[in-house]
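Colleague: here are the coordinates; sequence isn't available:
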């Protein structure tokens, strides 16, 4: 199975750190954020990774190279301008192939074991959900057994972790350009085509300087 890491965002809420460094390369407890994913993917048995990029993307390519230092083969999907989540994935599909692939937001840190996702989704997608963090108290989706449904702010709503297993068929009928992933997922949910699981371990959306410090604290506690 291949994996894709989304790394095209500008990281505007992390300025001034991201003015000259792309967010995936920001050091977290002494190691670039994206390297935590790469090492975890390699440990989980993944060997081929696609990374999309836009803002300061050449720095990402120069730093990570072909991925051999991590025991991986890395290919890049360069975007002249950000295509949002869905558009970025759609552009990279020729590199990902026809089989389901693992998708990871490049700006999260987690102790999730990626080897758990090396099976085809039961439908078009399988999402990893986490407890709602303080900055996203309303959550996104709910788990009904193994099925994921739209949250509607109901009790038991969880937050999408940014980790998922997607079938390329989810993007059938899409056109090149900028578009979001969430509407595709919600359409598939309405058709009963999205399964999920609740990860109760550690997870941080490293979207602000405060949350970067939180990730560093959790990593320090694990050392």
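Modeller: Yes, it's here. Remember, it's a predicted structure, so these values are computed and weren't measured experimentally.
Colleague: Please count neighbours and contacts with C-alpha atoms only from this point.
Modeller: Noted.
Colleague: Run through who's touching stretch 120-131.
Modeller: 100, 141, 148, 158-170, 185, 188, 192-200, 203 (C-alpha atoms under 8 Å, 6 or more residues apart in numbering).
Colleague: Now with 6 Å, please.
Modeller: 158-161, 163-167, 170, 193-199 (C-alpha atoms under 6 Å, 6 or more residues apart in numbering).
Colleague: and residue 138, what does it touch?
Modeller: Counted by C-alpha under 6 Å, 6+ apart, residue 138 has contacts residue 153.
Colleague: so which strand or helix has it?
Modeller: Using DSSP states H and E, residue 138 sits in no helix or strand.
Colleague: Equivalent analysis for the one 5 residues further on, please.
Modeller: Residue 143 is located in strand 141-144, with elements delineated by DSSP H and E.
Colleague: in this protein, which spans are helices?
Modeller: Taking DSSP state H as the criterion, the chain contains helices spanning 33-43, 57-64, 84-96, 182-190, 209-222.
Colleague: Next one for the comparison:
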């Protein structure tokens, strides 16, 4: 099993923090956000390699991270430069997934996660559920606010957790459950990703691939435990920093007990 960390965005909403620094390398509780992402993935059995896909503007900083701190990561990591330089020529998240598949010769089960999504709980259960299903799986989270859903997507499932309705950025959401940037695509579904791109579909938000694919093959959901942070503003960055510092203190206190 391989994993792709999506880290090629330009995070203009976080300027000036991200003007000269990629969002996934901003510090949260004293360490780069990316390291929290990899730590959440660490308990997912069978991941043998992680591809961190970024852009030409920030590739050097990720390479520097790989040389200095990457050796302590739970998996071997390869930084993949998608060759883009700004929002005007970006490939989009799905475009970047496809770019990694093609340039790195990936032909394996695949876990995809956004480099700015933080989890208070490890994702071991996600890995177990994906192995049981051996079908595409989307991580879902209850944001508790219909207005928030308008920024993400609306989703409904049957009793078995299979997606029955999915709409990216809905105008009139009816549920507070949303799909987040945590995906599992078993090897047999990779041709569908290539087909999506070849047909000229929107290569940007990764949820659009889910919206397209769930009508073509069974697509299941897994509820994310604990807290989930989508770091899209200075406020959510500060909140995540505070919560992760509290979690670190709690773990340190527990270890000393």
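Modeller: Alright, I've got the coordinates. Predicted, not measured: the structure shown is a model, and the values here were computed from it.
Colleague: picking up where we left off before, output the helices of structure 1 in CSV; the columns should cover distance to residue 11 of structure 1 and mean neighbour count.
Modeller: Output for the helices of structure 1, formatted as CSV (distance: least, C-alpha to C-alpha, whole Å; neighbours: other C-alpha atoms under 10 Å):
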stretch, distance to residue 11 of structure 1, mean neighbour count
helix 33-43, 13, 19
helix 57-64, 12, 16
helix 84-96, 13, 20
helix 182-190, 20, 16
helix 209-222, 11, 15
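Colleague: Nearest to residue 2 of structure 1, out of those helices?
Modeller: helix 84-96 (6.5 Å; C-alpha to C-alpha).
Colleague: what's the closest one in contact with?
Modeller: So helix 84-96 of structure 1 is contacted by 77, 177-181 (C-alpha under 6 Å, 6+ apart).
Colleague: Of the helices of structure 1, which is nearest residue 132 of structure 1?
Modeller: helix 209-222 (14.1 Å).
Colleague: Just the angle for that closest one relative to helix 33-43, thanks.
Modeller: 40 degrees (axes from the mean of the first three to the mean of the last three C-alpha atoms, to 10 degrees).
Colleague: got the contact list for helix 209-222 of structure 1?
Modeller: In contact with helix 209-222 of structure 1 (C-alpha under 6 Å, 6+ apart) are residues 14, 28-29, 206.
Colleague: again, only this time at 7 Å
Modeller: With contact meaning C-alpha atoms under 7 Å, 6 or more residues apart in numbering, helix 209-222 of structure 1 is reached by 14, 28-29, 109, 204-206.
Colleague: what distance separates that helix from the centre of its chain?
Modeller: Relative to the centre of its chain, helix 209-222 of structure 1 is centred 19 Å away, using C-alpha atoms, centre = their mean, to the nearest Å.
Colleague: Can you find the partner of residue 83 of structure 1 in structure 2?
Modeller: Under the alignment (TM-score structural alignment), residue 83 of structure 1 maps onto residue 91 of structure 2.
Colleague: what's the distance between that match and residue 197 of structure 2?
Modeller: Using C-alpha to C-alpha, to the nearest Å, we find residue 91 of structure 2 at a distance of 11 Å from residue 197 of structure 2.
Colleague: Overlap of the contact sets of those two?
Modeller: residue 203.
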